[in-house]
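J.: A predicted structure for the sequence below; I have some questions about it.
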Amino acid sequence: MPGDAVAAYLAELAEQRRQSPHTVSNYRRDLRRLLTLAGEIPLAELQVHHIRRYVAQLHGQGLSGRSLARLLSAWRGFFKWLGRGDAVRANPCEGVRSPKPPKHLPNALSVDEAARLLEPDDESDPVLAARDSAMFELFYSSGLRLAELAALNCDALDTALHEGEIRVLGKRSKARLVPVGSKAREALAAWAAVRTSLATEGEPGLFVGQRGGRISHRMIQLRLARRAVQLGLPRHVHPHMLRHSFASHILQSSGDLRAVQEMLGHASIASTQVYTHLDFQHLAKVYDAAHPRAKR
């Protein structure tokens, strides 16, 4: 019985492959959906055209491309498992792809919003204010990822202050040099002057929390979001938004996509090309506001 096969497969996922209860629950839901769609058709008789029809049907009912991709992955794994026991001769999910989900453009601050965010802070603790200013300036100046900034050690200060660049370790342990602008260098120098009043002795981390150890990712996120709320910015601001803003503003000014790719540490330029869409949106807004034939 199909239900027995599903139960046996889910038991293997939970007991032998040590999948989480949440994952097993998702697989159970996805496989029940398959059995419902198949109806009276035995699993061994399902073919590619059946699976394609089911995917199209679910897509028509509003299931997103991302959800369909996960569902197909569950079905594909189940049929692969059935094939090991000779319950089916071929995997009907092979070669079936889900509809591509729409690409969501990254949220970026405007130049004015970024400038507001980086204005001097009225934080009551001047040491925390200096630290936060250095972190946020570095995010925007150099397009760093959250993990890259949090992992910086004090030895990065020398090249940042004297050579205007920092070496960071990005994804897949790929190192790259990124530029550090004058405002970020000023903020880093101010932080370096007071860092020892907060850091515990021997702590290598460049940015530290109130207990003196390396600052956590979560604390960086909270401090940035708090700063944006204090300034009345109309949306949630997170570290990656400053990275997006860096890339978008550099591209708007220079048009040099390859340079932005290098600075962001993208392995493929396809990852960087999303910022050309942001740039076009900016140009379209200028056009709509300024061209006499664009006004409605």
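T.: Received, thanks. Just so you know, these numbers come straight off a predicted model, no measurement behind them. Numbering: from 1, shown residues only.
J.: switch to C-alpha atoms for all contacts and neighbour counts from now on
T.: Fine.
J.: pretty sure residue 149 sits against residue 137.
T.: No. The pair residue 149 and residue 137 does not pass the contact test of C-alpha atoms under 8 Å, sitting 11.1 Å apart.
J.: the helices in the stretch 1-150 of the chain, which residues?
T.: Using DSSP state H, counting those that start in this stretch, the helices assigned to the stretch 1-150 of the chain run over residues 2-15, 21-38, 48-60, 65-84, 111-117, 126-142, 146-150.
J.: of all those, which one comes closest to residue 277?
T.: Nearest to residue 277, of all the helices of the stretch 1-150 of the chain, is helix 111-117, at 16.7 Å by C-alpha to C-alpha.
J.: buried ones in that closest one?
T.: Across helix 111-117, burial judged by 16 or more other C-alpha atoms under 10 Å covers 114, 117.
J.: packing partners for it?
T.: On a contact count with 3 or more C-alpha pairs under 8 Å, 6 or more residues apart in numbering; DSSP states H and E, helix 111-117 meets helix 217-231, helix 239-254.
J.: now with 6 Å, please.
T.: Applying 3 or more C-alpha pairs under 6 Å, 6 or more residues apart in numbering; DSSP states H and E, we find helix 111-117 packed against no helix or strand.
J.: chain center to it: distance?
T.: For helix 111-117, the gap between its own C-alpha mean and the chain's C-alpha mean amounts to 22 Å (C-alpha atoms, centre = their mean, to the nearest Å).
J.: is the nearest residue to residue 167 once chain neighbours are set aside part of a helix or strand, or is it coil?
T.: Closest residue to residue 167 apart from its sequence neighbours, by C-alpha to C-alpha, 6 or more residues apart in numbering: residue 177 at 4.4 Å. Per DSSP: H, G, I helix; E, B strand; the rest coil, the local secondary structure of residue 177 is strand.
J.: now the residue most central in space within the chain, nearest residue through space, not along the chain?
T.: Centroid check for the chain by C-alpha atoms, centre = their mean gives residue 240 as the closest residue, at 7.3 Å. Of all residues not flanking residue 240 in the chain, residue 145 sits nearest, at 6.4 Å (C-alpha to C-alpha, 6+ apart).
J.: take the one below as the second:
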Amino acid sequence: MSGGVVSRLPADATDAALVEAYLDHVRVDKRLATRTVELYTGDLRRLSDAAQSAGIGLRQVQSAHVRRWVAQMHSAGRSARGIALILSGWRGLYVWMGRQGLVTQNPVQDVRAPKAGKPLPKALGVDESVQLASHVEEGDDPGLEARDGCITELLYGCGLRIGELVGLDVIASTTARGWIDIPGGEAHVLGKGSKRRSVPVGRAALAALERWLAARAAWANEDPALFIGQRGQRLTPQHIRVRLKRRSMLAGLSTPVHPHMLRHSFASHLLQSSGDLRAVQELLGHASIGTTQVYTRLDFQHLAKAYDAAHPRAKTRKPPDKTG
């Protein structure tokens, strides 16, 4: 069916009839997937119910009504993304109604969902990070174990991005994107915006690096990459993601670990210990300290959990009395 469906509707067609005609349109004319039509059906039922509660029909809905309903959904805990999807369905209905001459303006056109809160980076606890870094897979190939162990130590111990890690070469050169100065205990990497920075490499990571370099010799060819596969070619980011996920599962962690999670863990654990936000910014290679400040939120979560777990009065906390 198409726009002709509406022409056969009576002038006093109910909201239910309008919605059904529109759903026929998206189902037949636009050929939307069955699941999408089902979602539209629920969203439009929600719109019809809200309009009915306000004592109006769909053709009388104004932007003020829609904003009020958005605020109600937000207060009820619906996510910003969920609200945005609902508004998209409502907006489509009124675009269609406008083309049929049923409304003169789209009340949803200029209404936007609330901005989604920026999610906190996922970070491991200190114990989980140590558990992963200390894990040794006895049944694995010794070369693979040495390599994957070194990768884990550098990601967590230096806070490297995955691109910085795969760009490391065995030795410094004019063409190298990055390398590790073992005597100096520093990793020199090429970060975002082609900005170079140096970060300290701890003793555990240096020891893991020496084990890997000894094993790497059996696989090496002409590729200068620090981290290579058994055929001597530089590892890809995807290969490292797969290996790290596997390692985290074998180590008994409750959640699969990806490389950026170890970078977040490095930053949050360092901030918890030092409280030096500027130093964390430099080590991560953030251009703006505002990017780094997200880790202060992680740090507060750590403090709040420690308080709730340890303080005798934590379970009876009440919000401060603002009446006085």
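T.: That came through, no problem. Everything quoted here is computed from the prediction, not taken from an experiment.
J.: for the residue nearest to residue 240 of the first structure, what is the corresponding residue in the second structure?
T.: Using TM-score structural alignment, the equivalent of residue 145 of the first structure in the second structure is residue 161.
J.: now do the contacts for residue 16 of the second structure.
T.: Listed by C-alpha atoms under 6 Å, 6 or more residues apart in numbering, the contact set of residue 16 of the second structure is empty.
J.: distance of it relative to residue 44 of the second structure?
T.: In this view, residue 16 of the second structure and residue 44 of the second structure are 9 Å apart by C-alpha to C-alpha, to the nearest Å.
J.: same question for residue 181 of the second structure.
T.: Separation of residue 181 of the second structure from residue 44 of the second structure (C-alpha to C-alpha): 62 Å.
J.: so residue 166 of the first structure: helix, strand or coil?
T.: Under three-state DSSP, the three-state class of residue 166 of the first structure is strand.
J.: and it? What does it align with in the second structure?
T.: Residue 166 of the first structure maps onto residue 188 in the second structure, by TM-score structural alignment.
J.: grab the nearest non-local neighbour of that match.
T.: residue 198 (4.5 Å).
J.: ok, the one you found - how many residues close by?
T.: 20 (other C-alpha atoms under 10 Å).
J.: quick one: it and residue 191 touch, right?
T.: No. With contacts counted by C-alpha atoms under 6 Å, residue 198 of the second structure stays clear of residue 191, the gap being 10.1 Å.
J.: now do residue 67 of the second structure against residue 298 of the second structure, distance only.
T.: Distance from residue 67 of the second structure to residue 298 of the second structure, by C-alpha to C-alpha: 33 Å.
J.: who has more neighbours, these two?
T.: residue 298 (22 against 17).
J.: what's the distance between the closest residue to that one other than its chain neighbours and residue 159 of the second structure?
T.: With sequence-adjacent residues excluded and distances taken as C-alpha to C-alpha, 6+ apart, residue 298 of the second structure is closest to residue 268, at 6.5 Å. For residue 268 of the second structure, the distance to residue 159 of the second structure (C-alpha to C-alpha) stands at 10 Å.
J.: now do residue 298 of the second structure
T.: Counting by C-alpha to C-alpha, the separation of residue 298 of the second structure from residue 159 of the second structure is 16 Å.
J.: again, but for residue 297 of the second structure
T.: Taking C-alpha to C-alpha, one finds residue 297 of the second structure at 18 Å from residue 159 of the second structure.
J.: now do residue 260 of the second structure
T.: Per C-alpha to C-alpha, residue 260 of the second structure is found 8 Å from residue 159 of the second structure.
J.: still on that earlier bit, same list (the helices of the stretch 1-150 of the first structure) but as a markdown table, adding distance to residue 262 of the first structure.
T.: Formatted as a markdown table, the helices of the stretch 1-150 of the first structure follow (distance: least, C-alpha to C-alpha, whole Å):
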| stretch | distance to residue 262 of the first structure |
| --- | --- |
| helix 2-15 | 41 |
| helix 21-38 | 37 |
| helix 48-60 | 38 |
| helix 65-84 | 29 |
| helix 111-117 | 22 |
| helix 126-142 | 11 |
| helix 146-150 | 15 |
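J.: tell me which of these is the most buried.
T.: helix 126-142 (a mean of 22; mean count of other C-alpha atoms under 10 Å).
J.: helix or strand: which one has residue 234 of the first structure?
T.: Per DSSP states H and E: residue 234 of the first structure is located in neither a helix nor a strand.
J.: in the second structure, what residue corresponds to it?
T.: If you follow residue 234 of the first structure across to the second structure using TM-score structural alignment, you land on residue 254.
J.: can you tell me which residues contact that match?
T.: Applying C-alpha under 6 Å, 6+ apart to residue 254 of the second structure gives no contacts.
J.: over to the one 3 residues further on?
T.: Going by C-alpha under 6 Å, 6+ apart, residue 257 of the second structure touches 245, 248.
J.: secondary structure class for it?
T.: The assignment at residue 257 of the second structure comes out as coil when based on three-state DSSP.
J.: against residue 238 of the first structure, how distant is residue 97 of the first structure?
T.: Applying C-alpha to C-alpha to residue 97 of the first structure and residue 238 of the first structure gives a distance of 33 Å.
J.: could you check which of those two has the larger neighbour count?
T.: A side-by-side neighbour count of residue 97 of the first structure and residue 238, using other C-alpha under 10 Å, places residue 238 first with 18 against 15.
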